[in-house]
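Mind folding the following:
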Amino acid sequence: MRFVVAIVLFVTAFVAIGVGIAQRTVWAGPDSLTLTADTDSAAVLTLLEGSVLNAHEGRQSVEISGSEQVAAATGRTDDVLAWIGDARYNRIDIDPETGEFVTEVVEGSELQVPPITGSDLWLNEYTQENMLTFAVDVPEDYSMIIAADGAEPAPSNISVTWPLDNSAPWAEPLVIAGLTLLLLGLAALIWALLHLRRSRGPRRKQPRLPKPPRARRYKPAQRAMTSTGSGRRNMIATPVALAGLLAIGGSAIVATPATADPVGAASAGETAAPEIELPPTAVTESQLRRIVANIGQTVAEADEERDLKLARGRLEGAALQFRKASYEIQEEDDELGQLPVIPQRSVKLTLPQQLSLPAQGETWPRTVFTIVQDGSEESAPPVALILVQRDPRSQYKVHFAITLEPETVIPDVAPPTVGAARLPEDTKLLAVAPKDLAAAYGDVLLKGEESDFAELFDLTDDTLLPQIGVEQKDKREKKIPETAEIEFSNAPGKSETIAFATNDAGALVALAVNEKETVRPVEEGAAVNPDGAVKALSGKKQSTKGITATYGNQLLFYVPPVTEGGKIQLLGYSTSLIAASEVG
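A predicted model of the protein is given here:
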């Protein structure tokens, strides 16, 4: 009987181990799924939407070929479609019946497009010659755009591979159970061998004492029947146990892991809280870091070569006006016209514009407020940049580059994932409407505390006012000889005023104020002799008519809400000569 138990344990162990190994080898399914699309149209773009890329779970491995230059990029679906615009493109989808890729051509009036590489809309981009292979994990609301160079047809061969879960959850338990049973079988075999050896050894019987004779009676032999019955029960129980173990192993072959309930699904009797859909933002933090690095590098190259055309690719408005004048001054004198560099890294604050919901349509232009600092120099002052993107295919350009005071405290603003609303210039929710702020501060610069607007501003912490305010103007006037006169005036700059909402219902407002300083001779035969940057920019060594110099001021203010009654604070400024000419 003990040998039978050992044999049953051995058989069950081998079956369990065999089934476990088979689940990982011969019965294992494929470890990946690949779908391929072949396009033969002349369209220069191909679109792979997020719903297609997420048709199966797992990280997507993409392989693209079929053109000399291969480029791909990922971005929010709405941004990708906005960049495509009216261009003709291939759209790849999945056939619900066959599960294979199908391609359709979406007609459009634009047959050629600019290269897709380098766009500020993309979260990631990839480029390679002949064949491009990369792995991504594209979210549901993001899509992929594929192109060659924008003029040639898009790459014709596209394949996407997803990993498949071919794991066998019962394989390891079965192998462990089999090994355990194998050890038990060995133990049972050793036990049986020892018992057999003891049962065959010599036996010594004690002599029996004589017994008196007694009458014999007939009695049925119950012992033999009991022994036989017990053996049959053991023999029946063993196949039953074997069948049970085989049933467990067999079920493991066809069993699949139970599908978990969807995350966030409400159980019976419970009501799921409604999810609040947040509007998208103009950029993500990773996008902004890449954009700022590109801007800093481009402007540095433009500064080195004094290349205004290159600078126009990343500068606009007051920031471009400063650079244009600086390059012209440096052409005359290398020691003059230097401007602070725009840091390429160390983004300290990211405040993108909060856009409309996709159902309401995307908004352009888009605006971003950010603060950057040169990480290599701890003493370098932080710089506030106001970036504007005019349309989907344009790059973000710096409209304002404003140097902040080292101890400047920026009011609390929303996190980058939420963003802030860009306020209209005529909003009535602030202490002063953004469109009126430049004229009000300009009046304070001319009149000081006697200005009607002086009480609106916190002048005690204003570090610009002592440099160009009314007291400084009085000192300038006293230095002018009696043969000449000086006149001061100012006006809002041509750059648009940009206001971002803060958490306390106030606003960060960036604007430009241009100040003019005109010096004229008042006696016959007298002349004005400009010097320094004014001389270099005007191109005049002497003038009997007079010289007008225009200084640009890029200013950043915090404007409190109209209900709070607080004062407007100057957070930072940048000042530079932007024009000089002879009085006409």
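
Only C-alpha atoms from now on, for both contacts and neighbour counts.
Noted.

List the buried residues of the helix or strand harbouring residue 129.
In this assignment (DSSP states H and E), residue 129 forms part of strand 124-136. Of all the residues in strand 124-136, those buried under the rule 16 or more other Cα atoms under 10 Å are 124, 125, 127, 131, 132.

Another sequence for comparison is provided below:
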Amino acid sequence: MSLFNAASGGTGGNVRFVFAILAFAAAAVMIGFGIAQRTVFLEPDRVALSSSIETDVPFIVVEPSALEAYPGKQTLTASGSELVFLAYGRTSDVVAWIGDDEYATIGYDAETGELVTTDSSELGTEGEEPGDAAEETSSPTARPAPTATPAPEPADEADTDAATELEVDPAANPAGSDLWLDEISGERSVTTTIDVPEDIAVLIASDGTNPAPSTVALTWPLDNATPWAGPLLAGGGVLFLVGFALVISGFVHHRRSRGPRRNQGPRGKLPSGPKPQALRRSQMGGRRSIGRAKRVALLPVLVIPVLAFTACSSDYWPSFEQPPATTAPATTAPPLASEEPVATDEPDDEAEPEAEVLVPAVTVPQMERIMKSVAATAADADAALDAGAAADRFTGPALEARKANYAIRTSLPDQAGPVPVPATTPTLILPQQVAGWPTTGRTVLVVAKATDDDTVAPTALFLQQMDPRDNYKVVYAMALAPDADVPEVAPASIGAPLISPEFKGLVMQPDQVGAAYADVLINGEKSEYASMFQSEDDLLQQQLGVAGQQVTRDELKATSPTADIAFSNTVGEGPTIALATNDSGALVTADILQTEKVTPNDGGTIGFQEGAPGAALSGFTGKSAKGVQRVIGVQLVFYVPAVGSEEKIRVLGWSESLVGASEVP
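Model (predicted):
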């Protein structure tokens, strides 16, 4: 029985060693494959494409097909000119800004996997296929270089170089345009990383006159994650620990199986003990085995943490998360130079026209950047009383009000300034919905607060961009009325339709609102339009209406008893802007000019009071038998309800300023 037990114990230890060897082998294979996936089998982490432009065109457009050739963020590098300018925006905006100028496009050929460059001069004329036009042209037509006027016999070589140097056209420089979502510039080479949504193109240029950079490179990050590397390394580490545990267990079991037993040999003389020399060898061998055991025990302590740290990256493990869906708005754009017309089987007369996709004229970040520029220009012009600088960002009634204010403050520095443009983040942005470039330009309503003080009225600005190469300019600048009940409007990501001035779906046509309210200010309740306007809490009627005019008459009688005053209102030349609200109504602008004419009634003379704004603006300081007059410009925004509504038209905001003063003609 004892012989059987001894054999069984030895077999159990050997089995543990066999399984330990198998565990070590499997661990080595798994760890080896895991390391190989992150080394020799690892795919590149990015893909790169490049293109060279051989023509001297001033602009290069990187099409959406090139930017979207691979998923992920695009790293774009442009080089090959002294000055490098990059901007990105909607494809339609980029093409509209370029206009008739020559440019090259960079697209992507999915079949060859390469970038394709096309010059705009390769487009065929009407009725010709682009390919046929390209075959007839032996080489791409470069933009003709501007020629300089020859100098009369330059004295030296330096003068010759100066005479032939290209003159840069500021109007052709794309830098600073309000159309761009963002822009960047540098010398010789520019690299930027962007993540553009659908139908966004990149414009590359130098200064708009000299040739654009000649080399463009695009790179995208690739997903080179190895989701099985982590499980292989971790599994190998676990098997290694299992094998190590089996080895320890085998040694323990082996030592136990060699423990003391009852002597089963023949009775007689006991065997002699080991000699001292053999005993020393046995003790020394035991120490060596203990040292080896310690080194073996340290091996997993060192290996396992290394495997744990190397496999902690998310690239080492499979991911079960779904990628977030894109929320980028879809946009439409006219075809670029490299896009060929698509043939259809149906005749043109039977094909249904595609519905135009309307998008907001600007994005929120884009408009916030524009407003920072407008606020900075307004602040500088207001401080310097520079009407020329103000014209860069103001037009129409808003510019006329500032010009007059600057003229008055030149003589009367203590006079109040014009309606300020807050440099704060707008609280409301309502862009017009557009499809391409309408003939009326693009319009945006912006409301901003200068301070958090509720007693300070927010500023409402109507801005228009009339041409792709023009920037947005403030047409109307006014303060909202106290407790103005502004109707709900669409979010900035959707925008509002621009309503025609002749639209009959409102209680009053937008182009008639200004004249009707001007009549109400003059005639009050006797006006035929008085019942259509909300007069309750209308502070403007109290100031410039019948009640306010009577106050002015009483003040004039107190100071000049022999003078009479007459009031008249006309509609100014400011545009009628109507943006739709969510309840089918509209926000409508108007420009009214109220003239105050003072004439003597006793055959005498009369003039402006000394130090009055009228005298400062007109420069007329004498007396006149014909009288003097002042013109007050009133910028207004109304809420006009839809047809069938029981609401009345109400004033939401206004600004009044002296815009004219002179002797009565």
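
if we can go back for a sec, and after the strand holding residue 129 of the first structure, which helix or strand comes next?
strand 142-147.

from the buried residues of strand 124-136 of the first structure, which is closest to residue 432 of the first structure?
residue 124 (41.0 Å; Cα to Cα).

roughly how far apart are the closest one and residue 131 of the first structure?
Computed with Cα to Cα, to the nearest Å, the distance linking residue 124 of the first structure and residue 131 of the first structure is 18 Å.

what do you get for residue 8 of the first structure?
According to Cα to Cα, residue 8 of the first structure stands 59 Å off from residue 131 of the first structure.

same thing with residue 563 of the first structure?
Using Cα to Cα, one obtains 61 Å as the distance from residue 563 of the first structure to residue 131 of the first structure.

Ok, residue 535 of the first structure next?
Distance from residue 535 of the first structure to residue 131 of the first structure, by Cα to Cα: 57 Å.

ok, now residue 480 of the first structure?
In terms of Cα to Cα, residue 480 of the first structure sits 71 Å off from residue 131 of the first structure.

again with residue 91 of the first structure
20 Å.

Give me the nearest residue to the aligned residue in the second structure for residue 551 of the first structure, chain neighbours excluded.
Per TM-score structural alignment, the equivalent position to residue 551 of the first structure in the second structure is residue 632. Nearest non-adjacent residue to residue 632 of the second structure, counting by Cα to Cα, 6 or more residues apart in numbering: residue 658, 4.5 Å away.

tell me the SS of the one you found?
Three-state call for residue 658 of the second structure (DSSP: H, G, I helix; E, B strand; the rest coil): strand.

Correct me if wrong, but the match of residue 551 of the first structure is in a strand.
Yes - counting by three-state DSSP, residue 632 of the second structure is located in a strand.

give the contact list for it.
Counting by Cα atoms under 8 Å, 6 or more residues apart in numbering, residue 632 of the second structure makes contact with 593, 594, 595, 656, 657, 658, 659, 660.

Now name the helix or strand holding the third one.
For residue 595 of the second structure, the enclosing helix or strand under DSSP H and E is strand 586-600.

biggest strand in the second structure by residues?
Looking across the second structure with DSSP state E, the single longest strand is strand 74-90.

Show me what it is packed up against.
Where contact means 3 or more Cα pairs under 8 Å, 6 or more residues apart in numbering; DSSP states H and E, strand 74-90 of the second structure is packed against strand 182-194, strand 200-205, strand 215-221.

start and end residues in the first structure for the longest one, please.
It refers to strand 182-194 of the second structure. Under TM-score structural alignment, the match for strand 182-194 of the second structure is residues 124-136.

and the matching stretch, how far from the second structure on average?
Its aligned residues in the second structure lie a mean 1.3 Å from stretch 124-136 of the first structure after superposition (mean Cα distance after the TM-score superposition for the first structure).

which outside residues touch that stretch?
By Cα under 8 Å, 6+ apart, stretch 124-136 of the first structure touches 59-75, 117-118.

can you rerun that using 7 Å?
Residues outside stretch 124-136 of the first structure that contact it (Cα atoms under 7 Å, 6 or more residues apart in numbering): 59-74, 117.

picking that back up, for residue 390 of the second structure, which of the helices and strands packed on strand 74-90 of the second structure is the nearest?
Proximity to residue 390 of the second structure, assessed across those by Cα to Cα, is greatest for strand 182-194 (23.9 Å).
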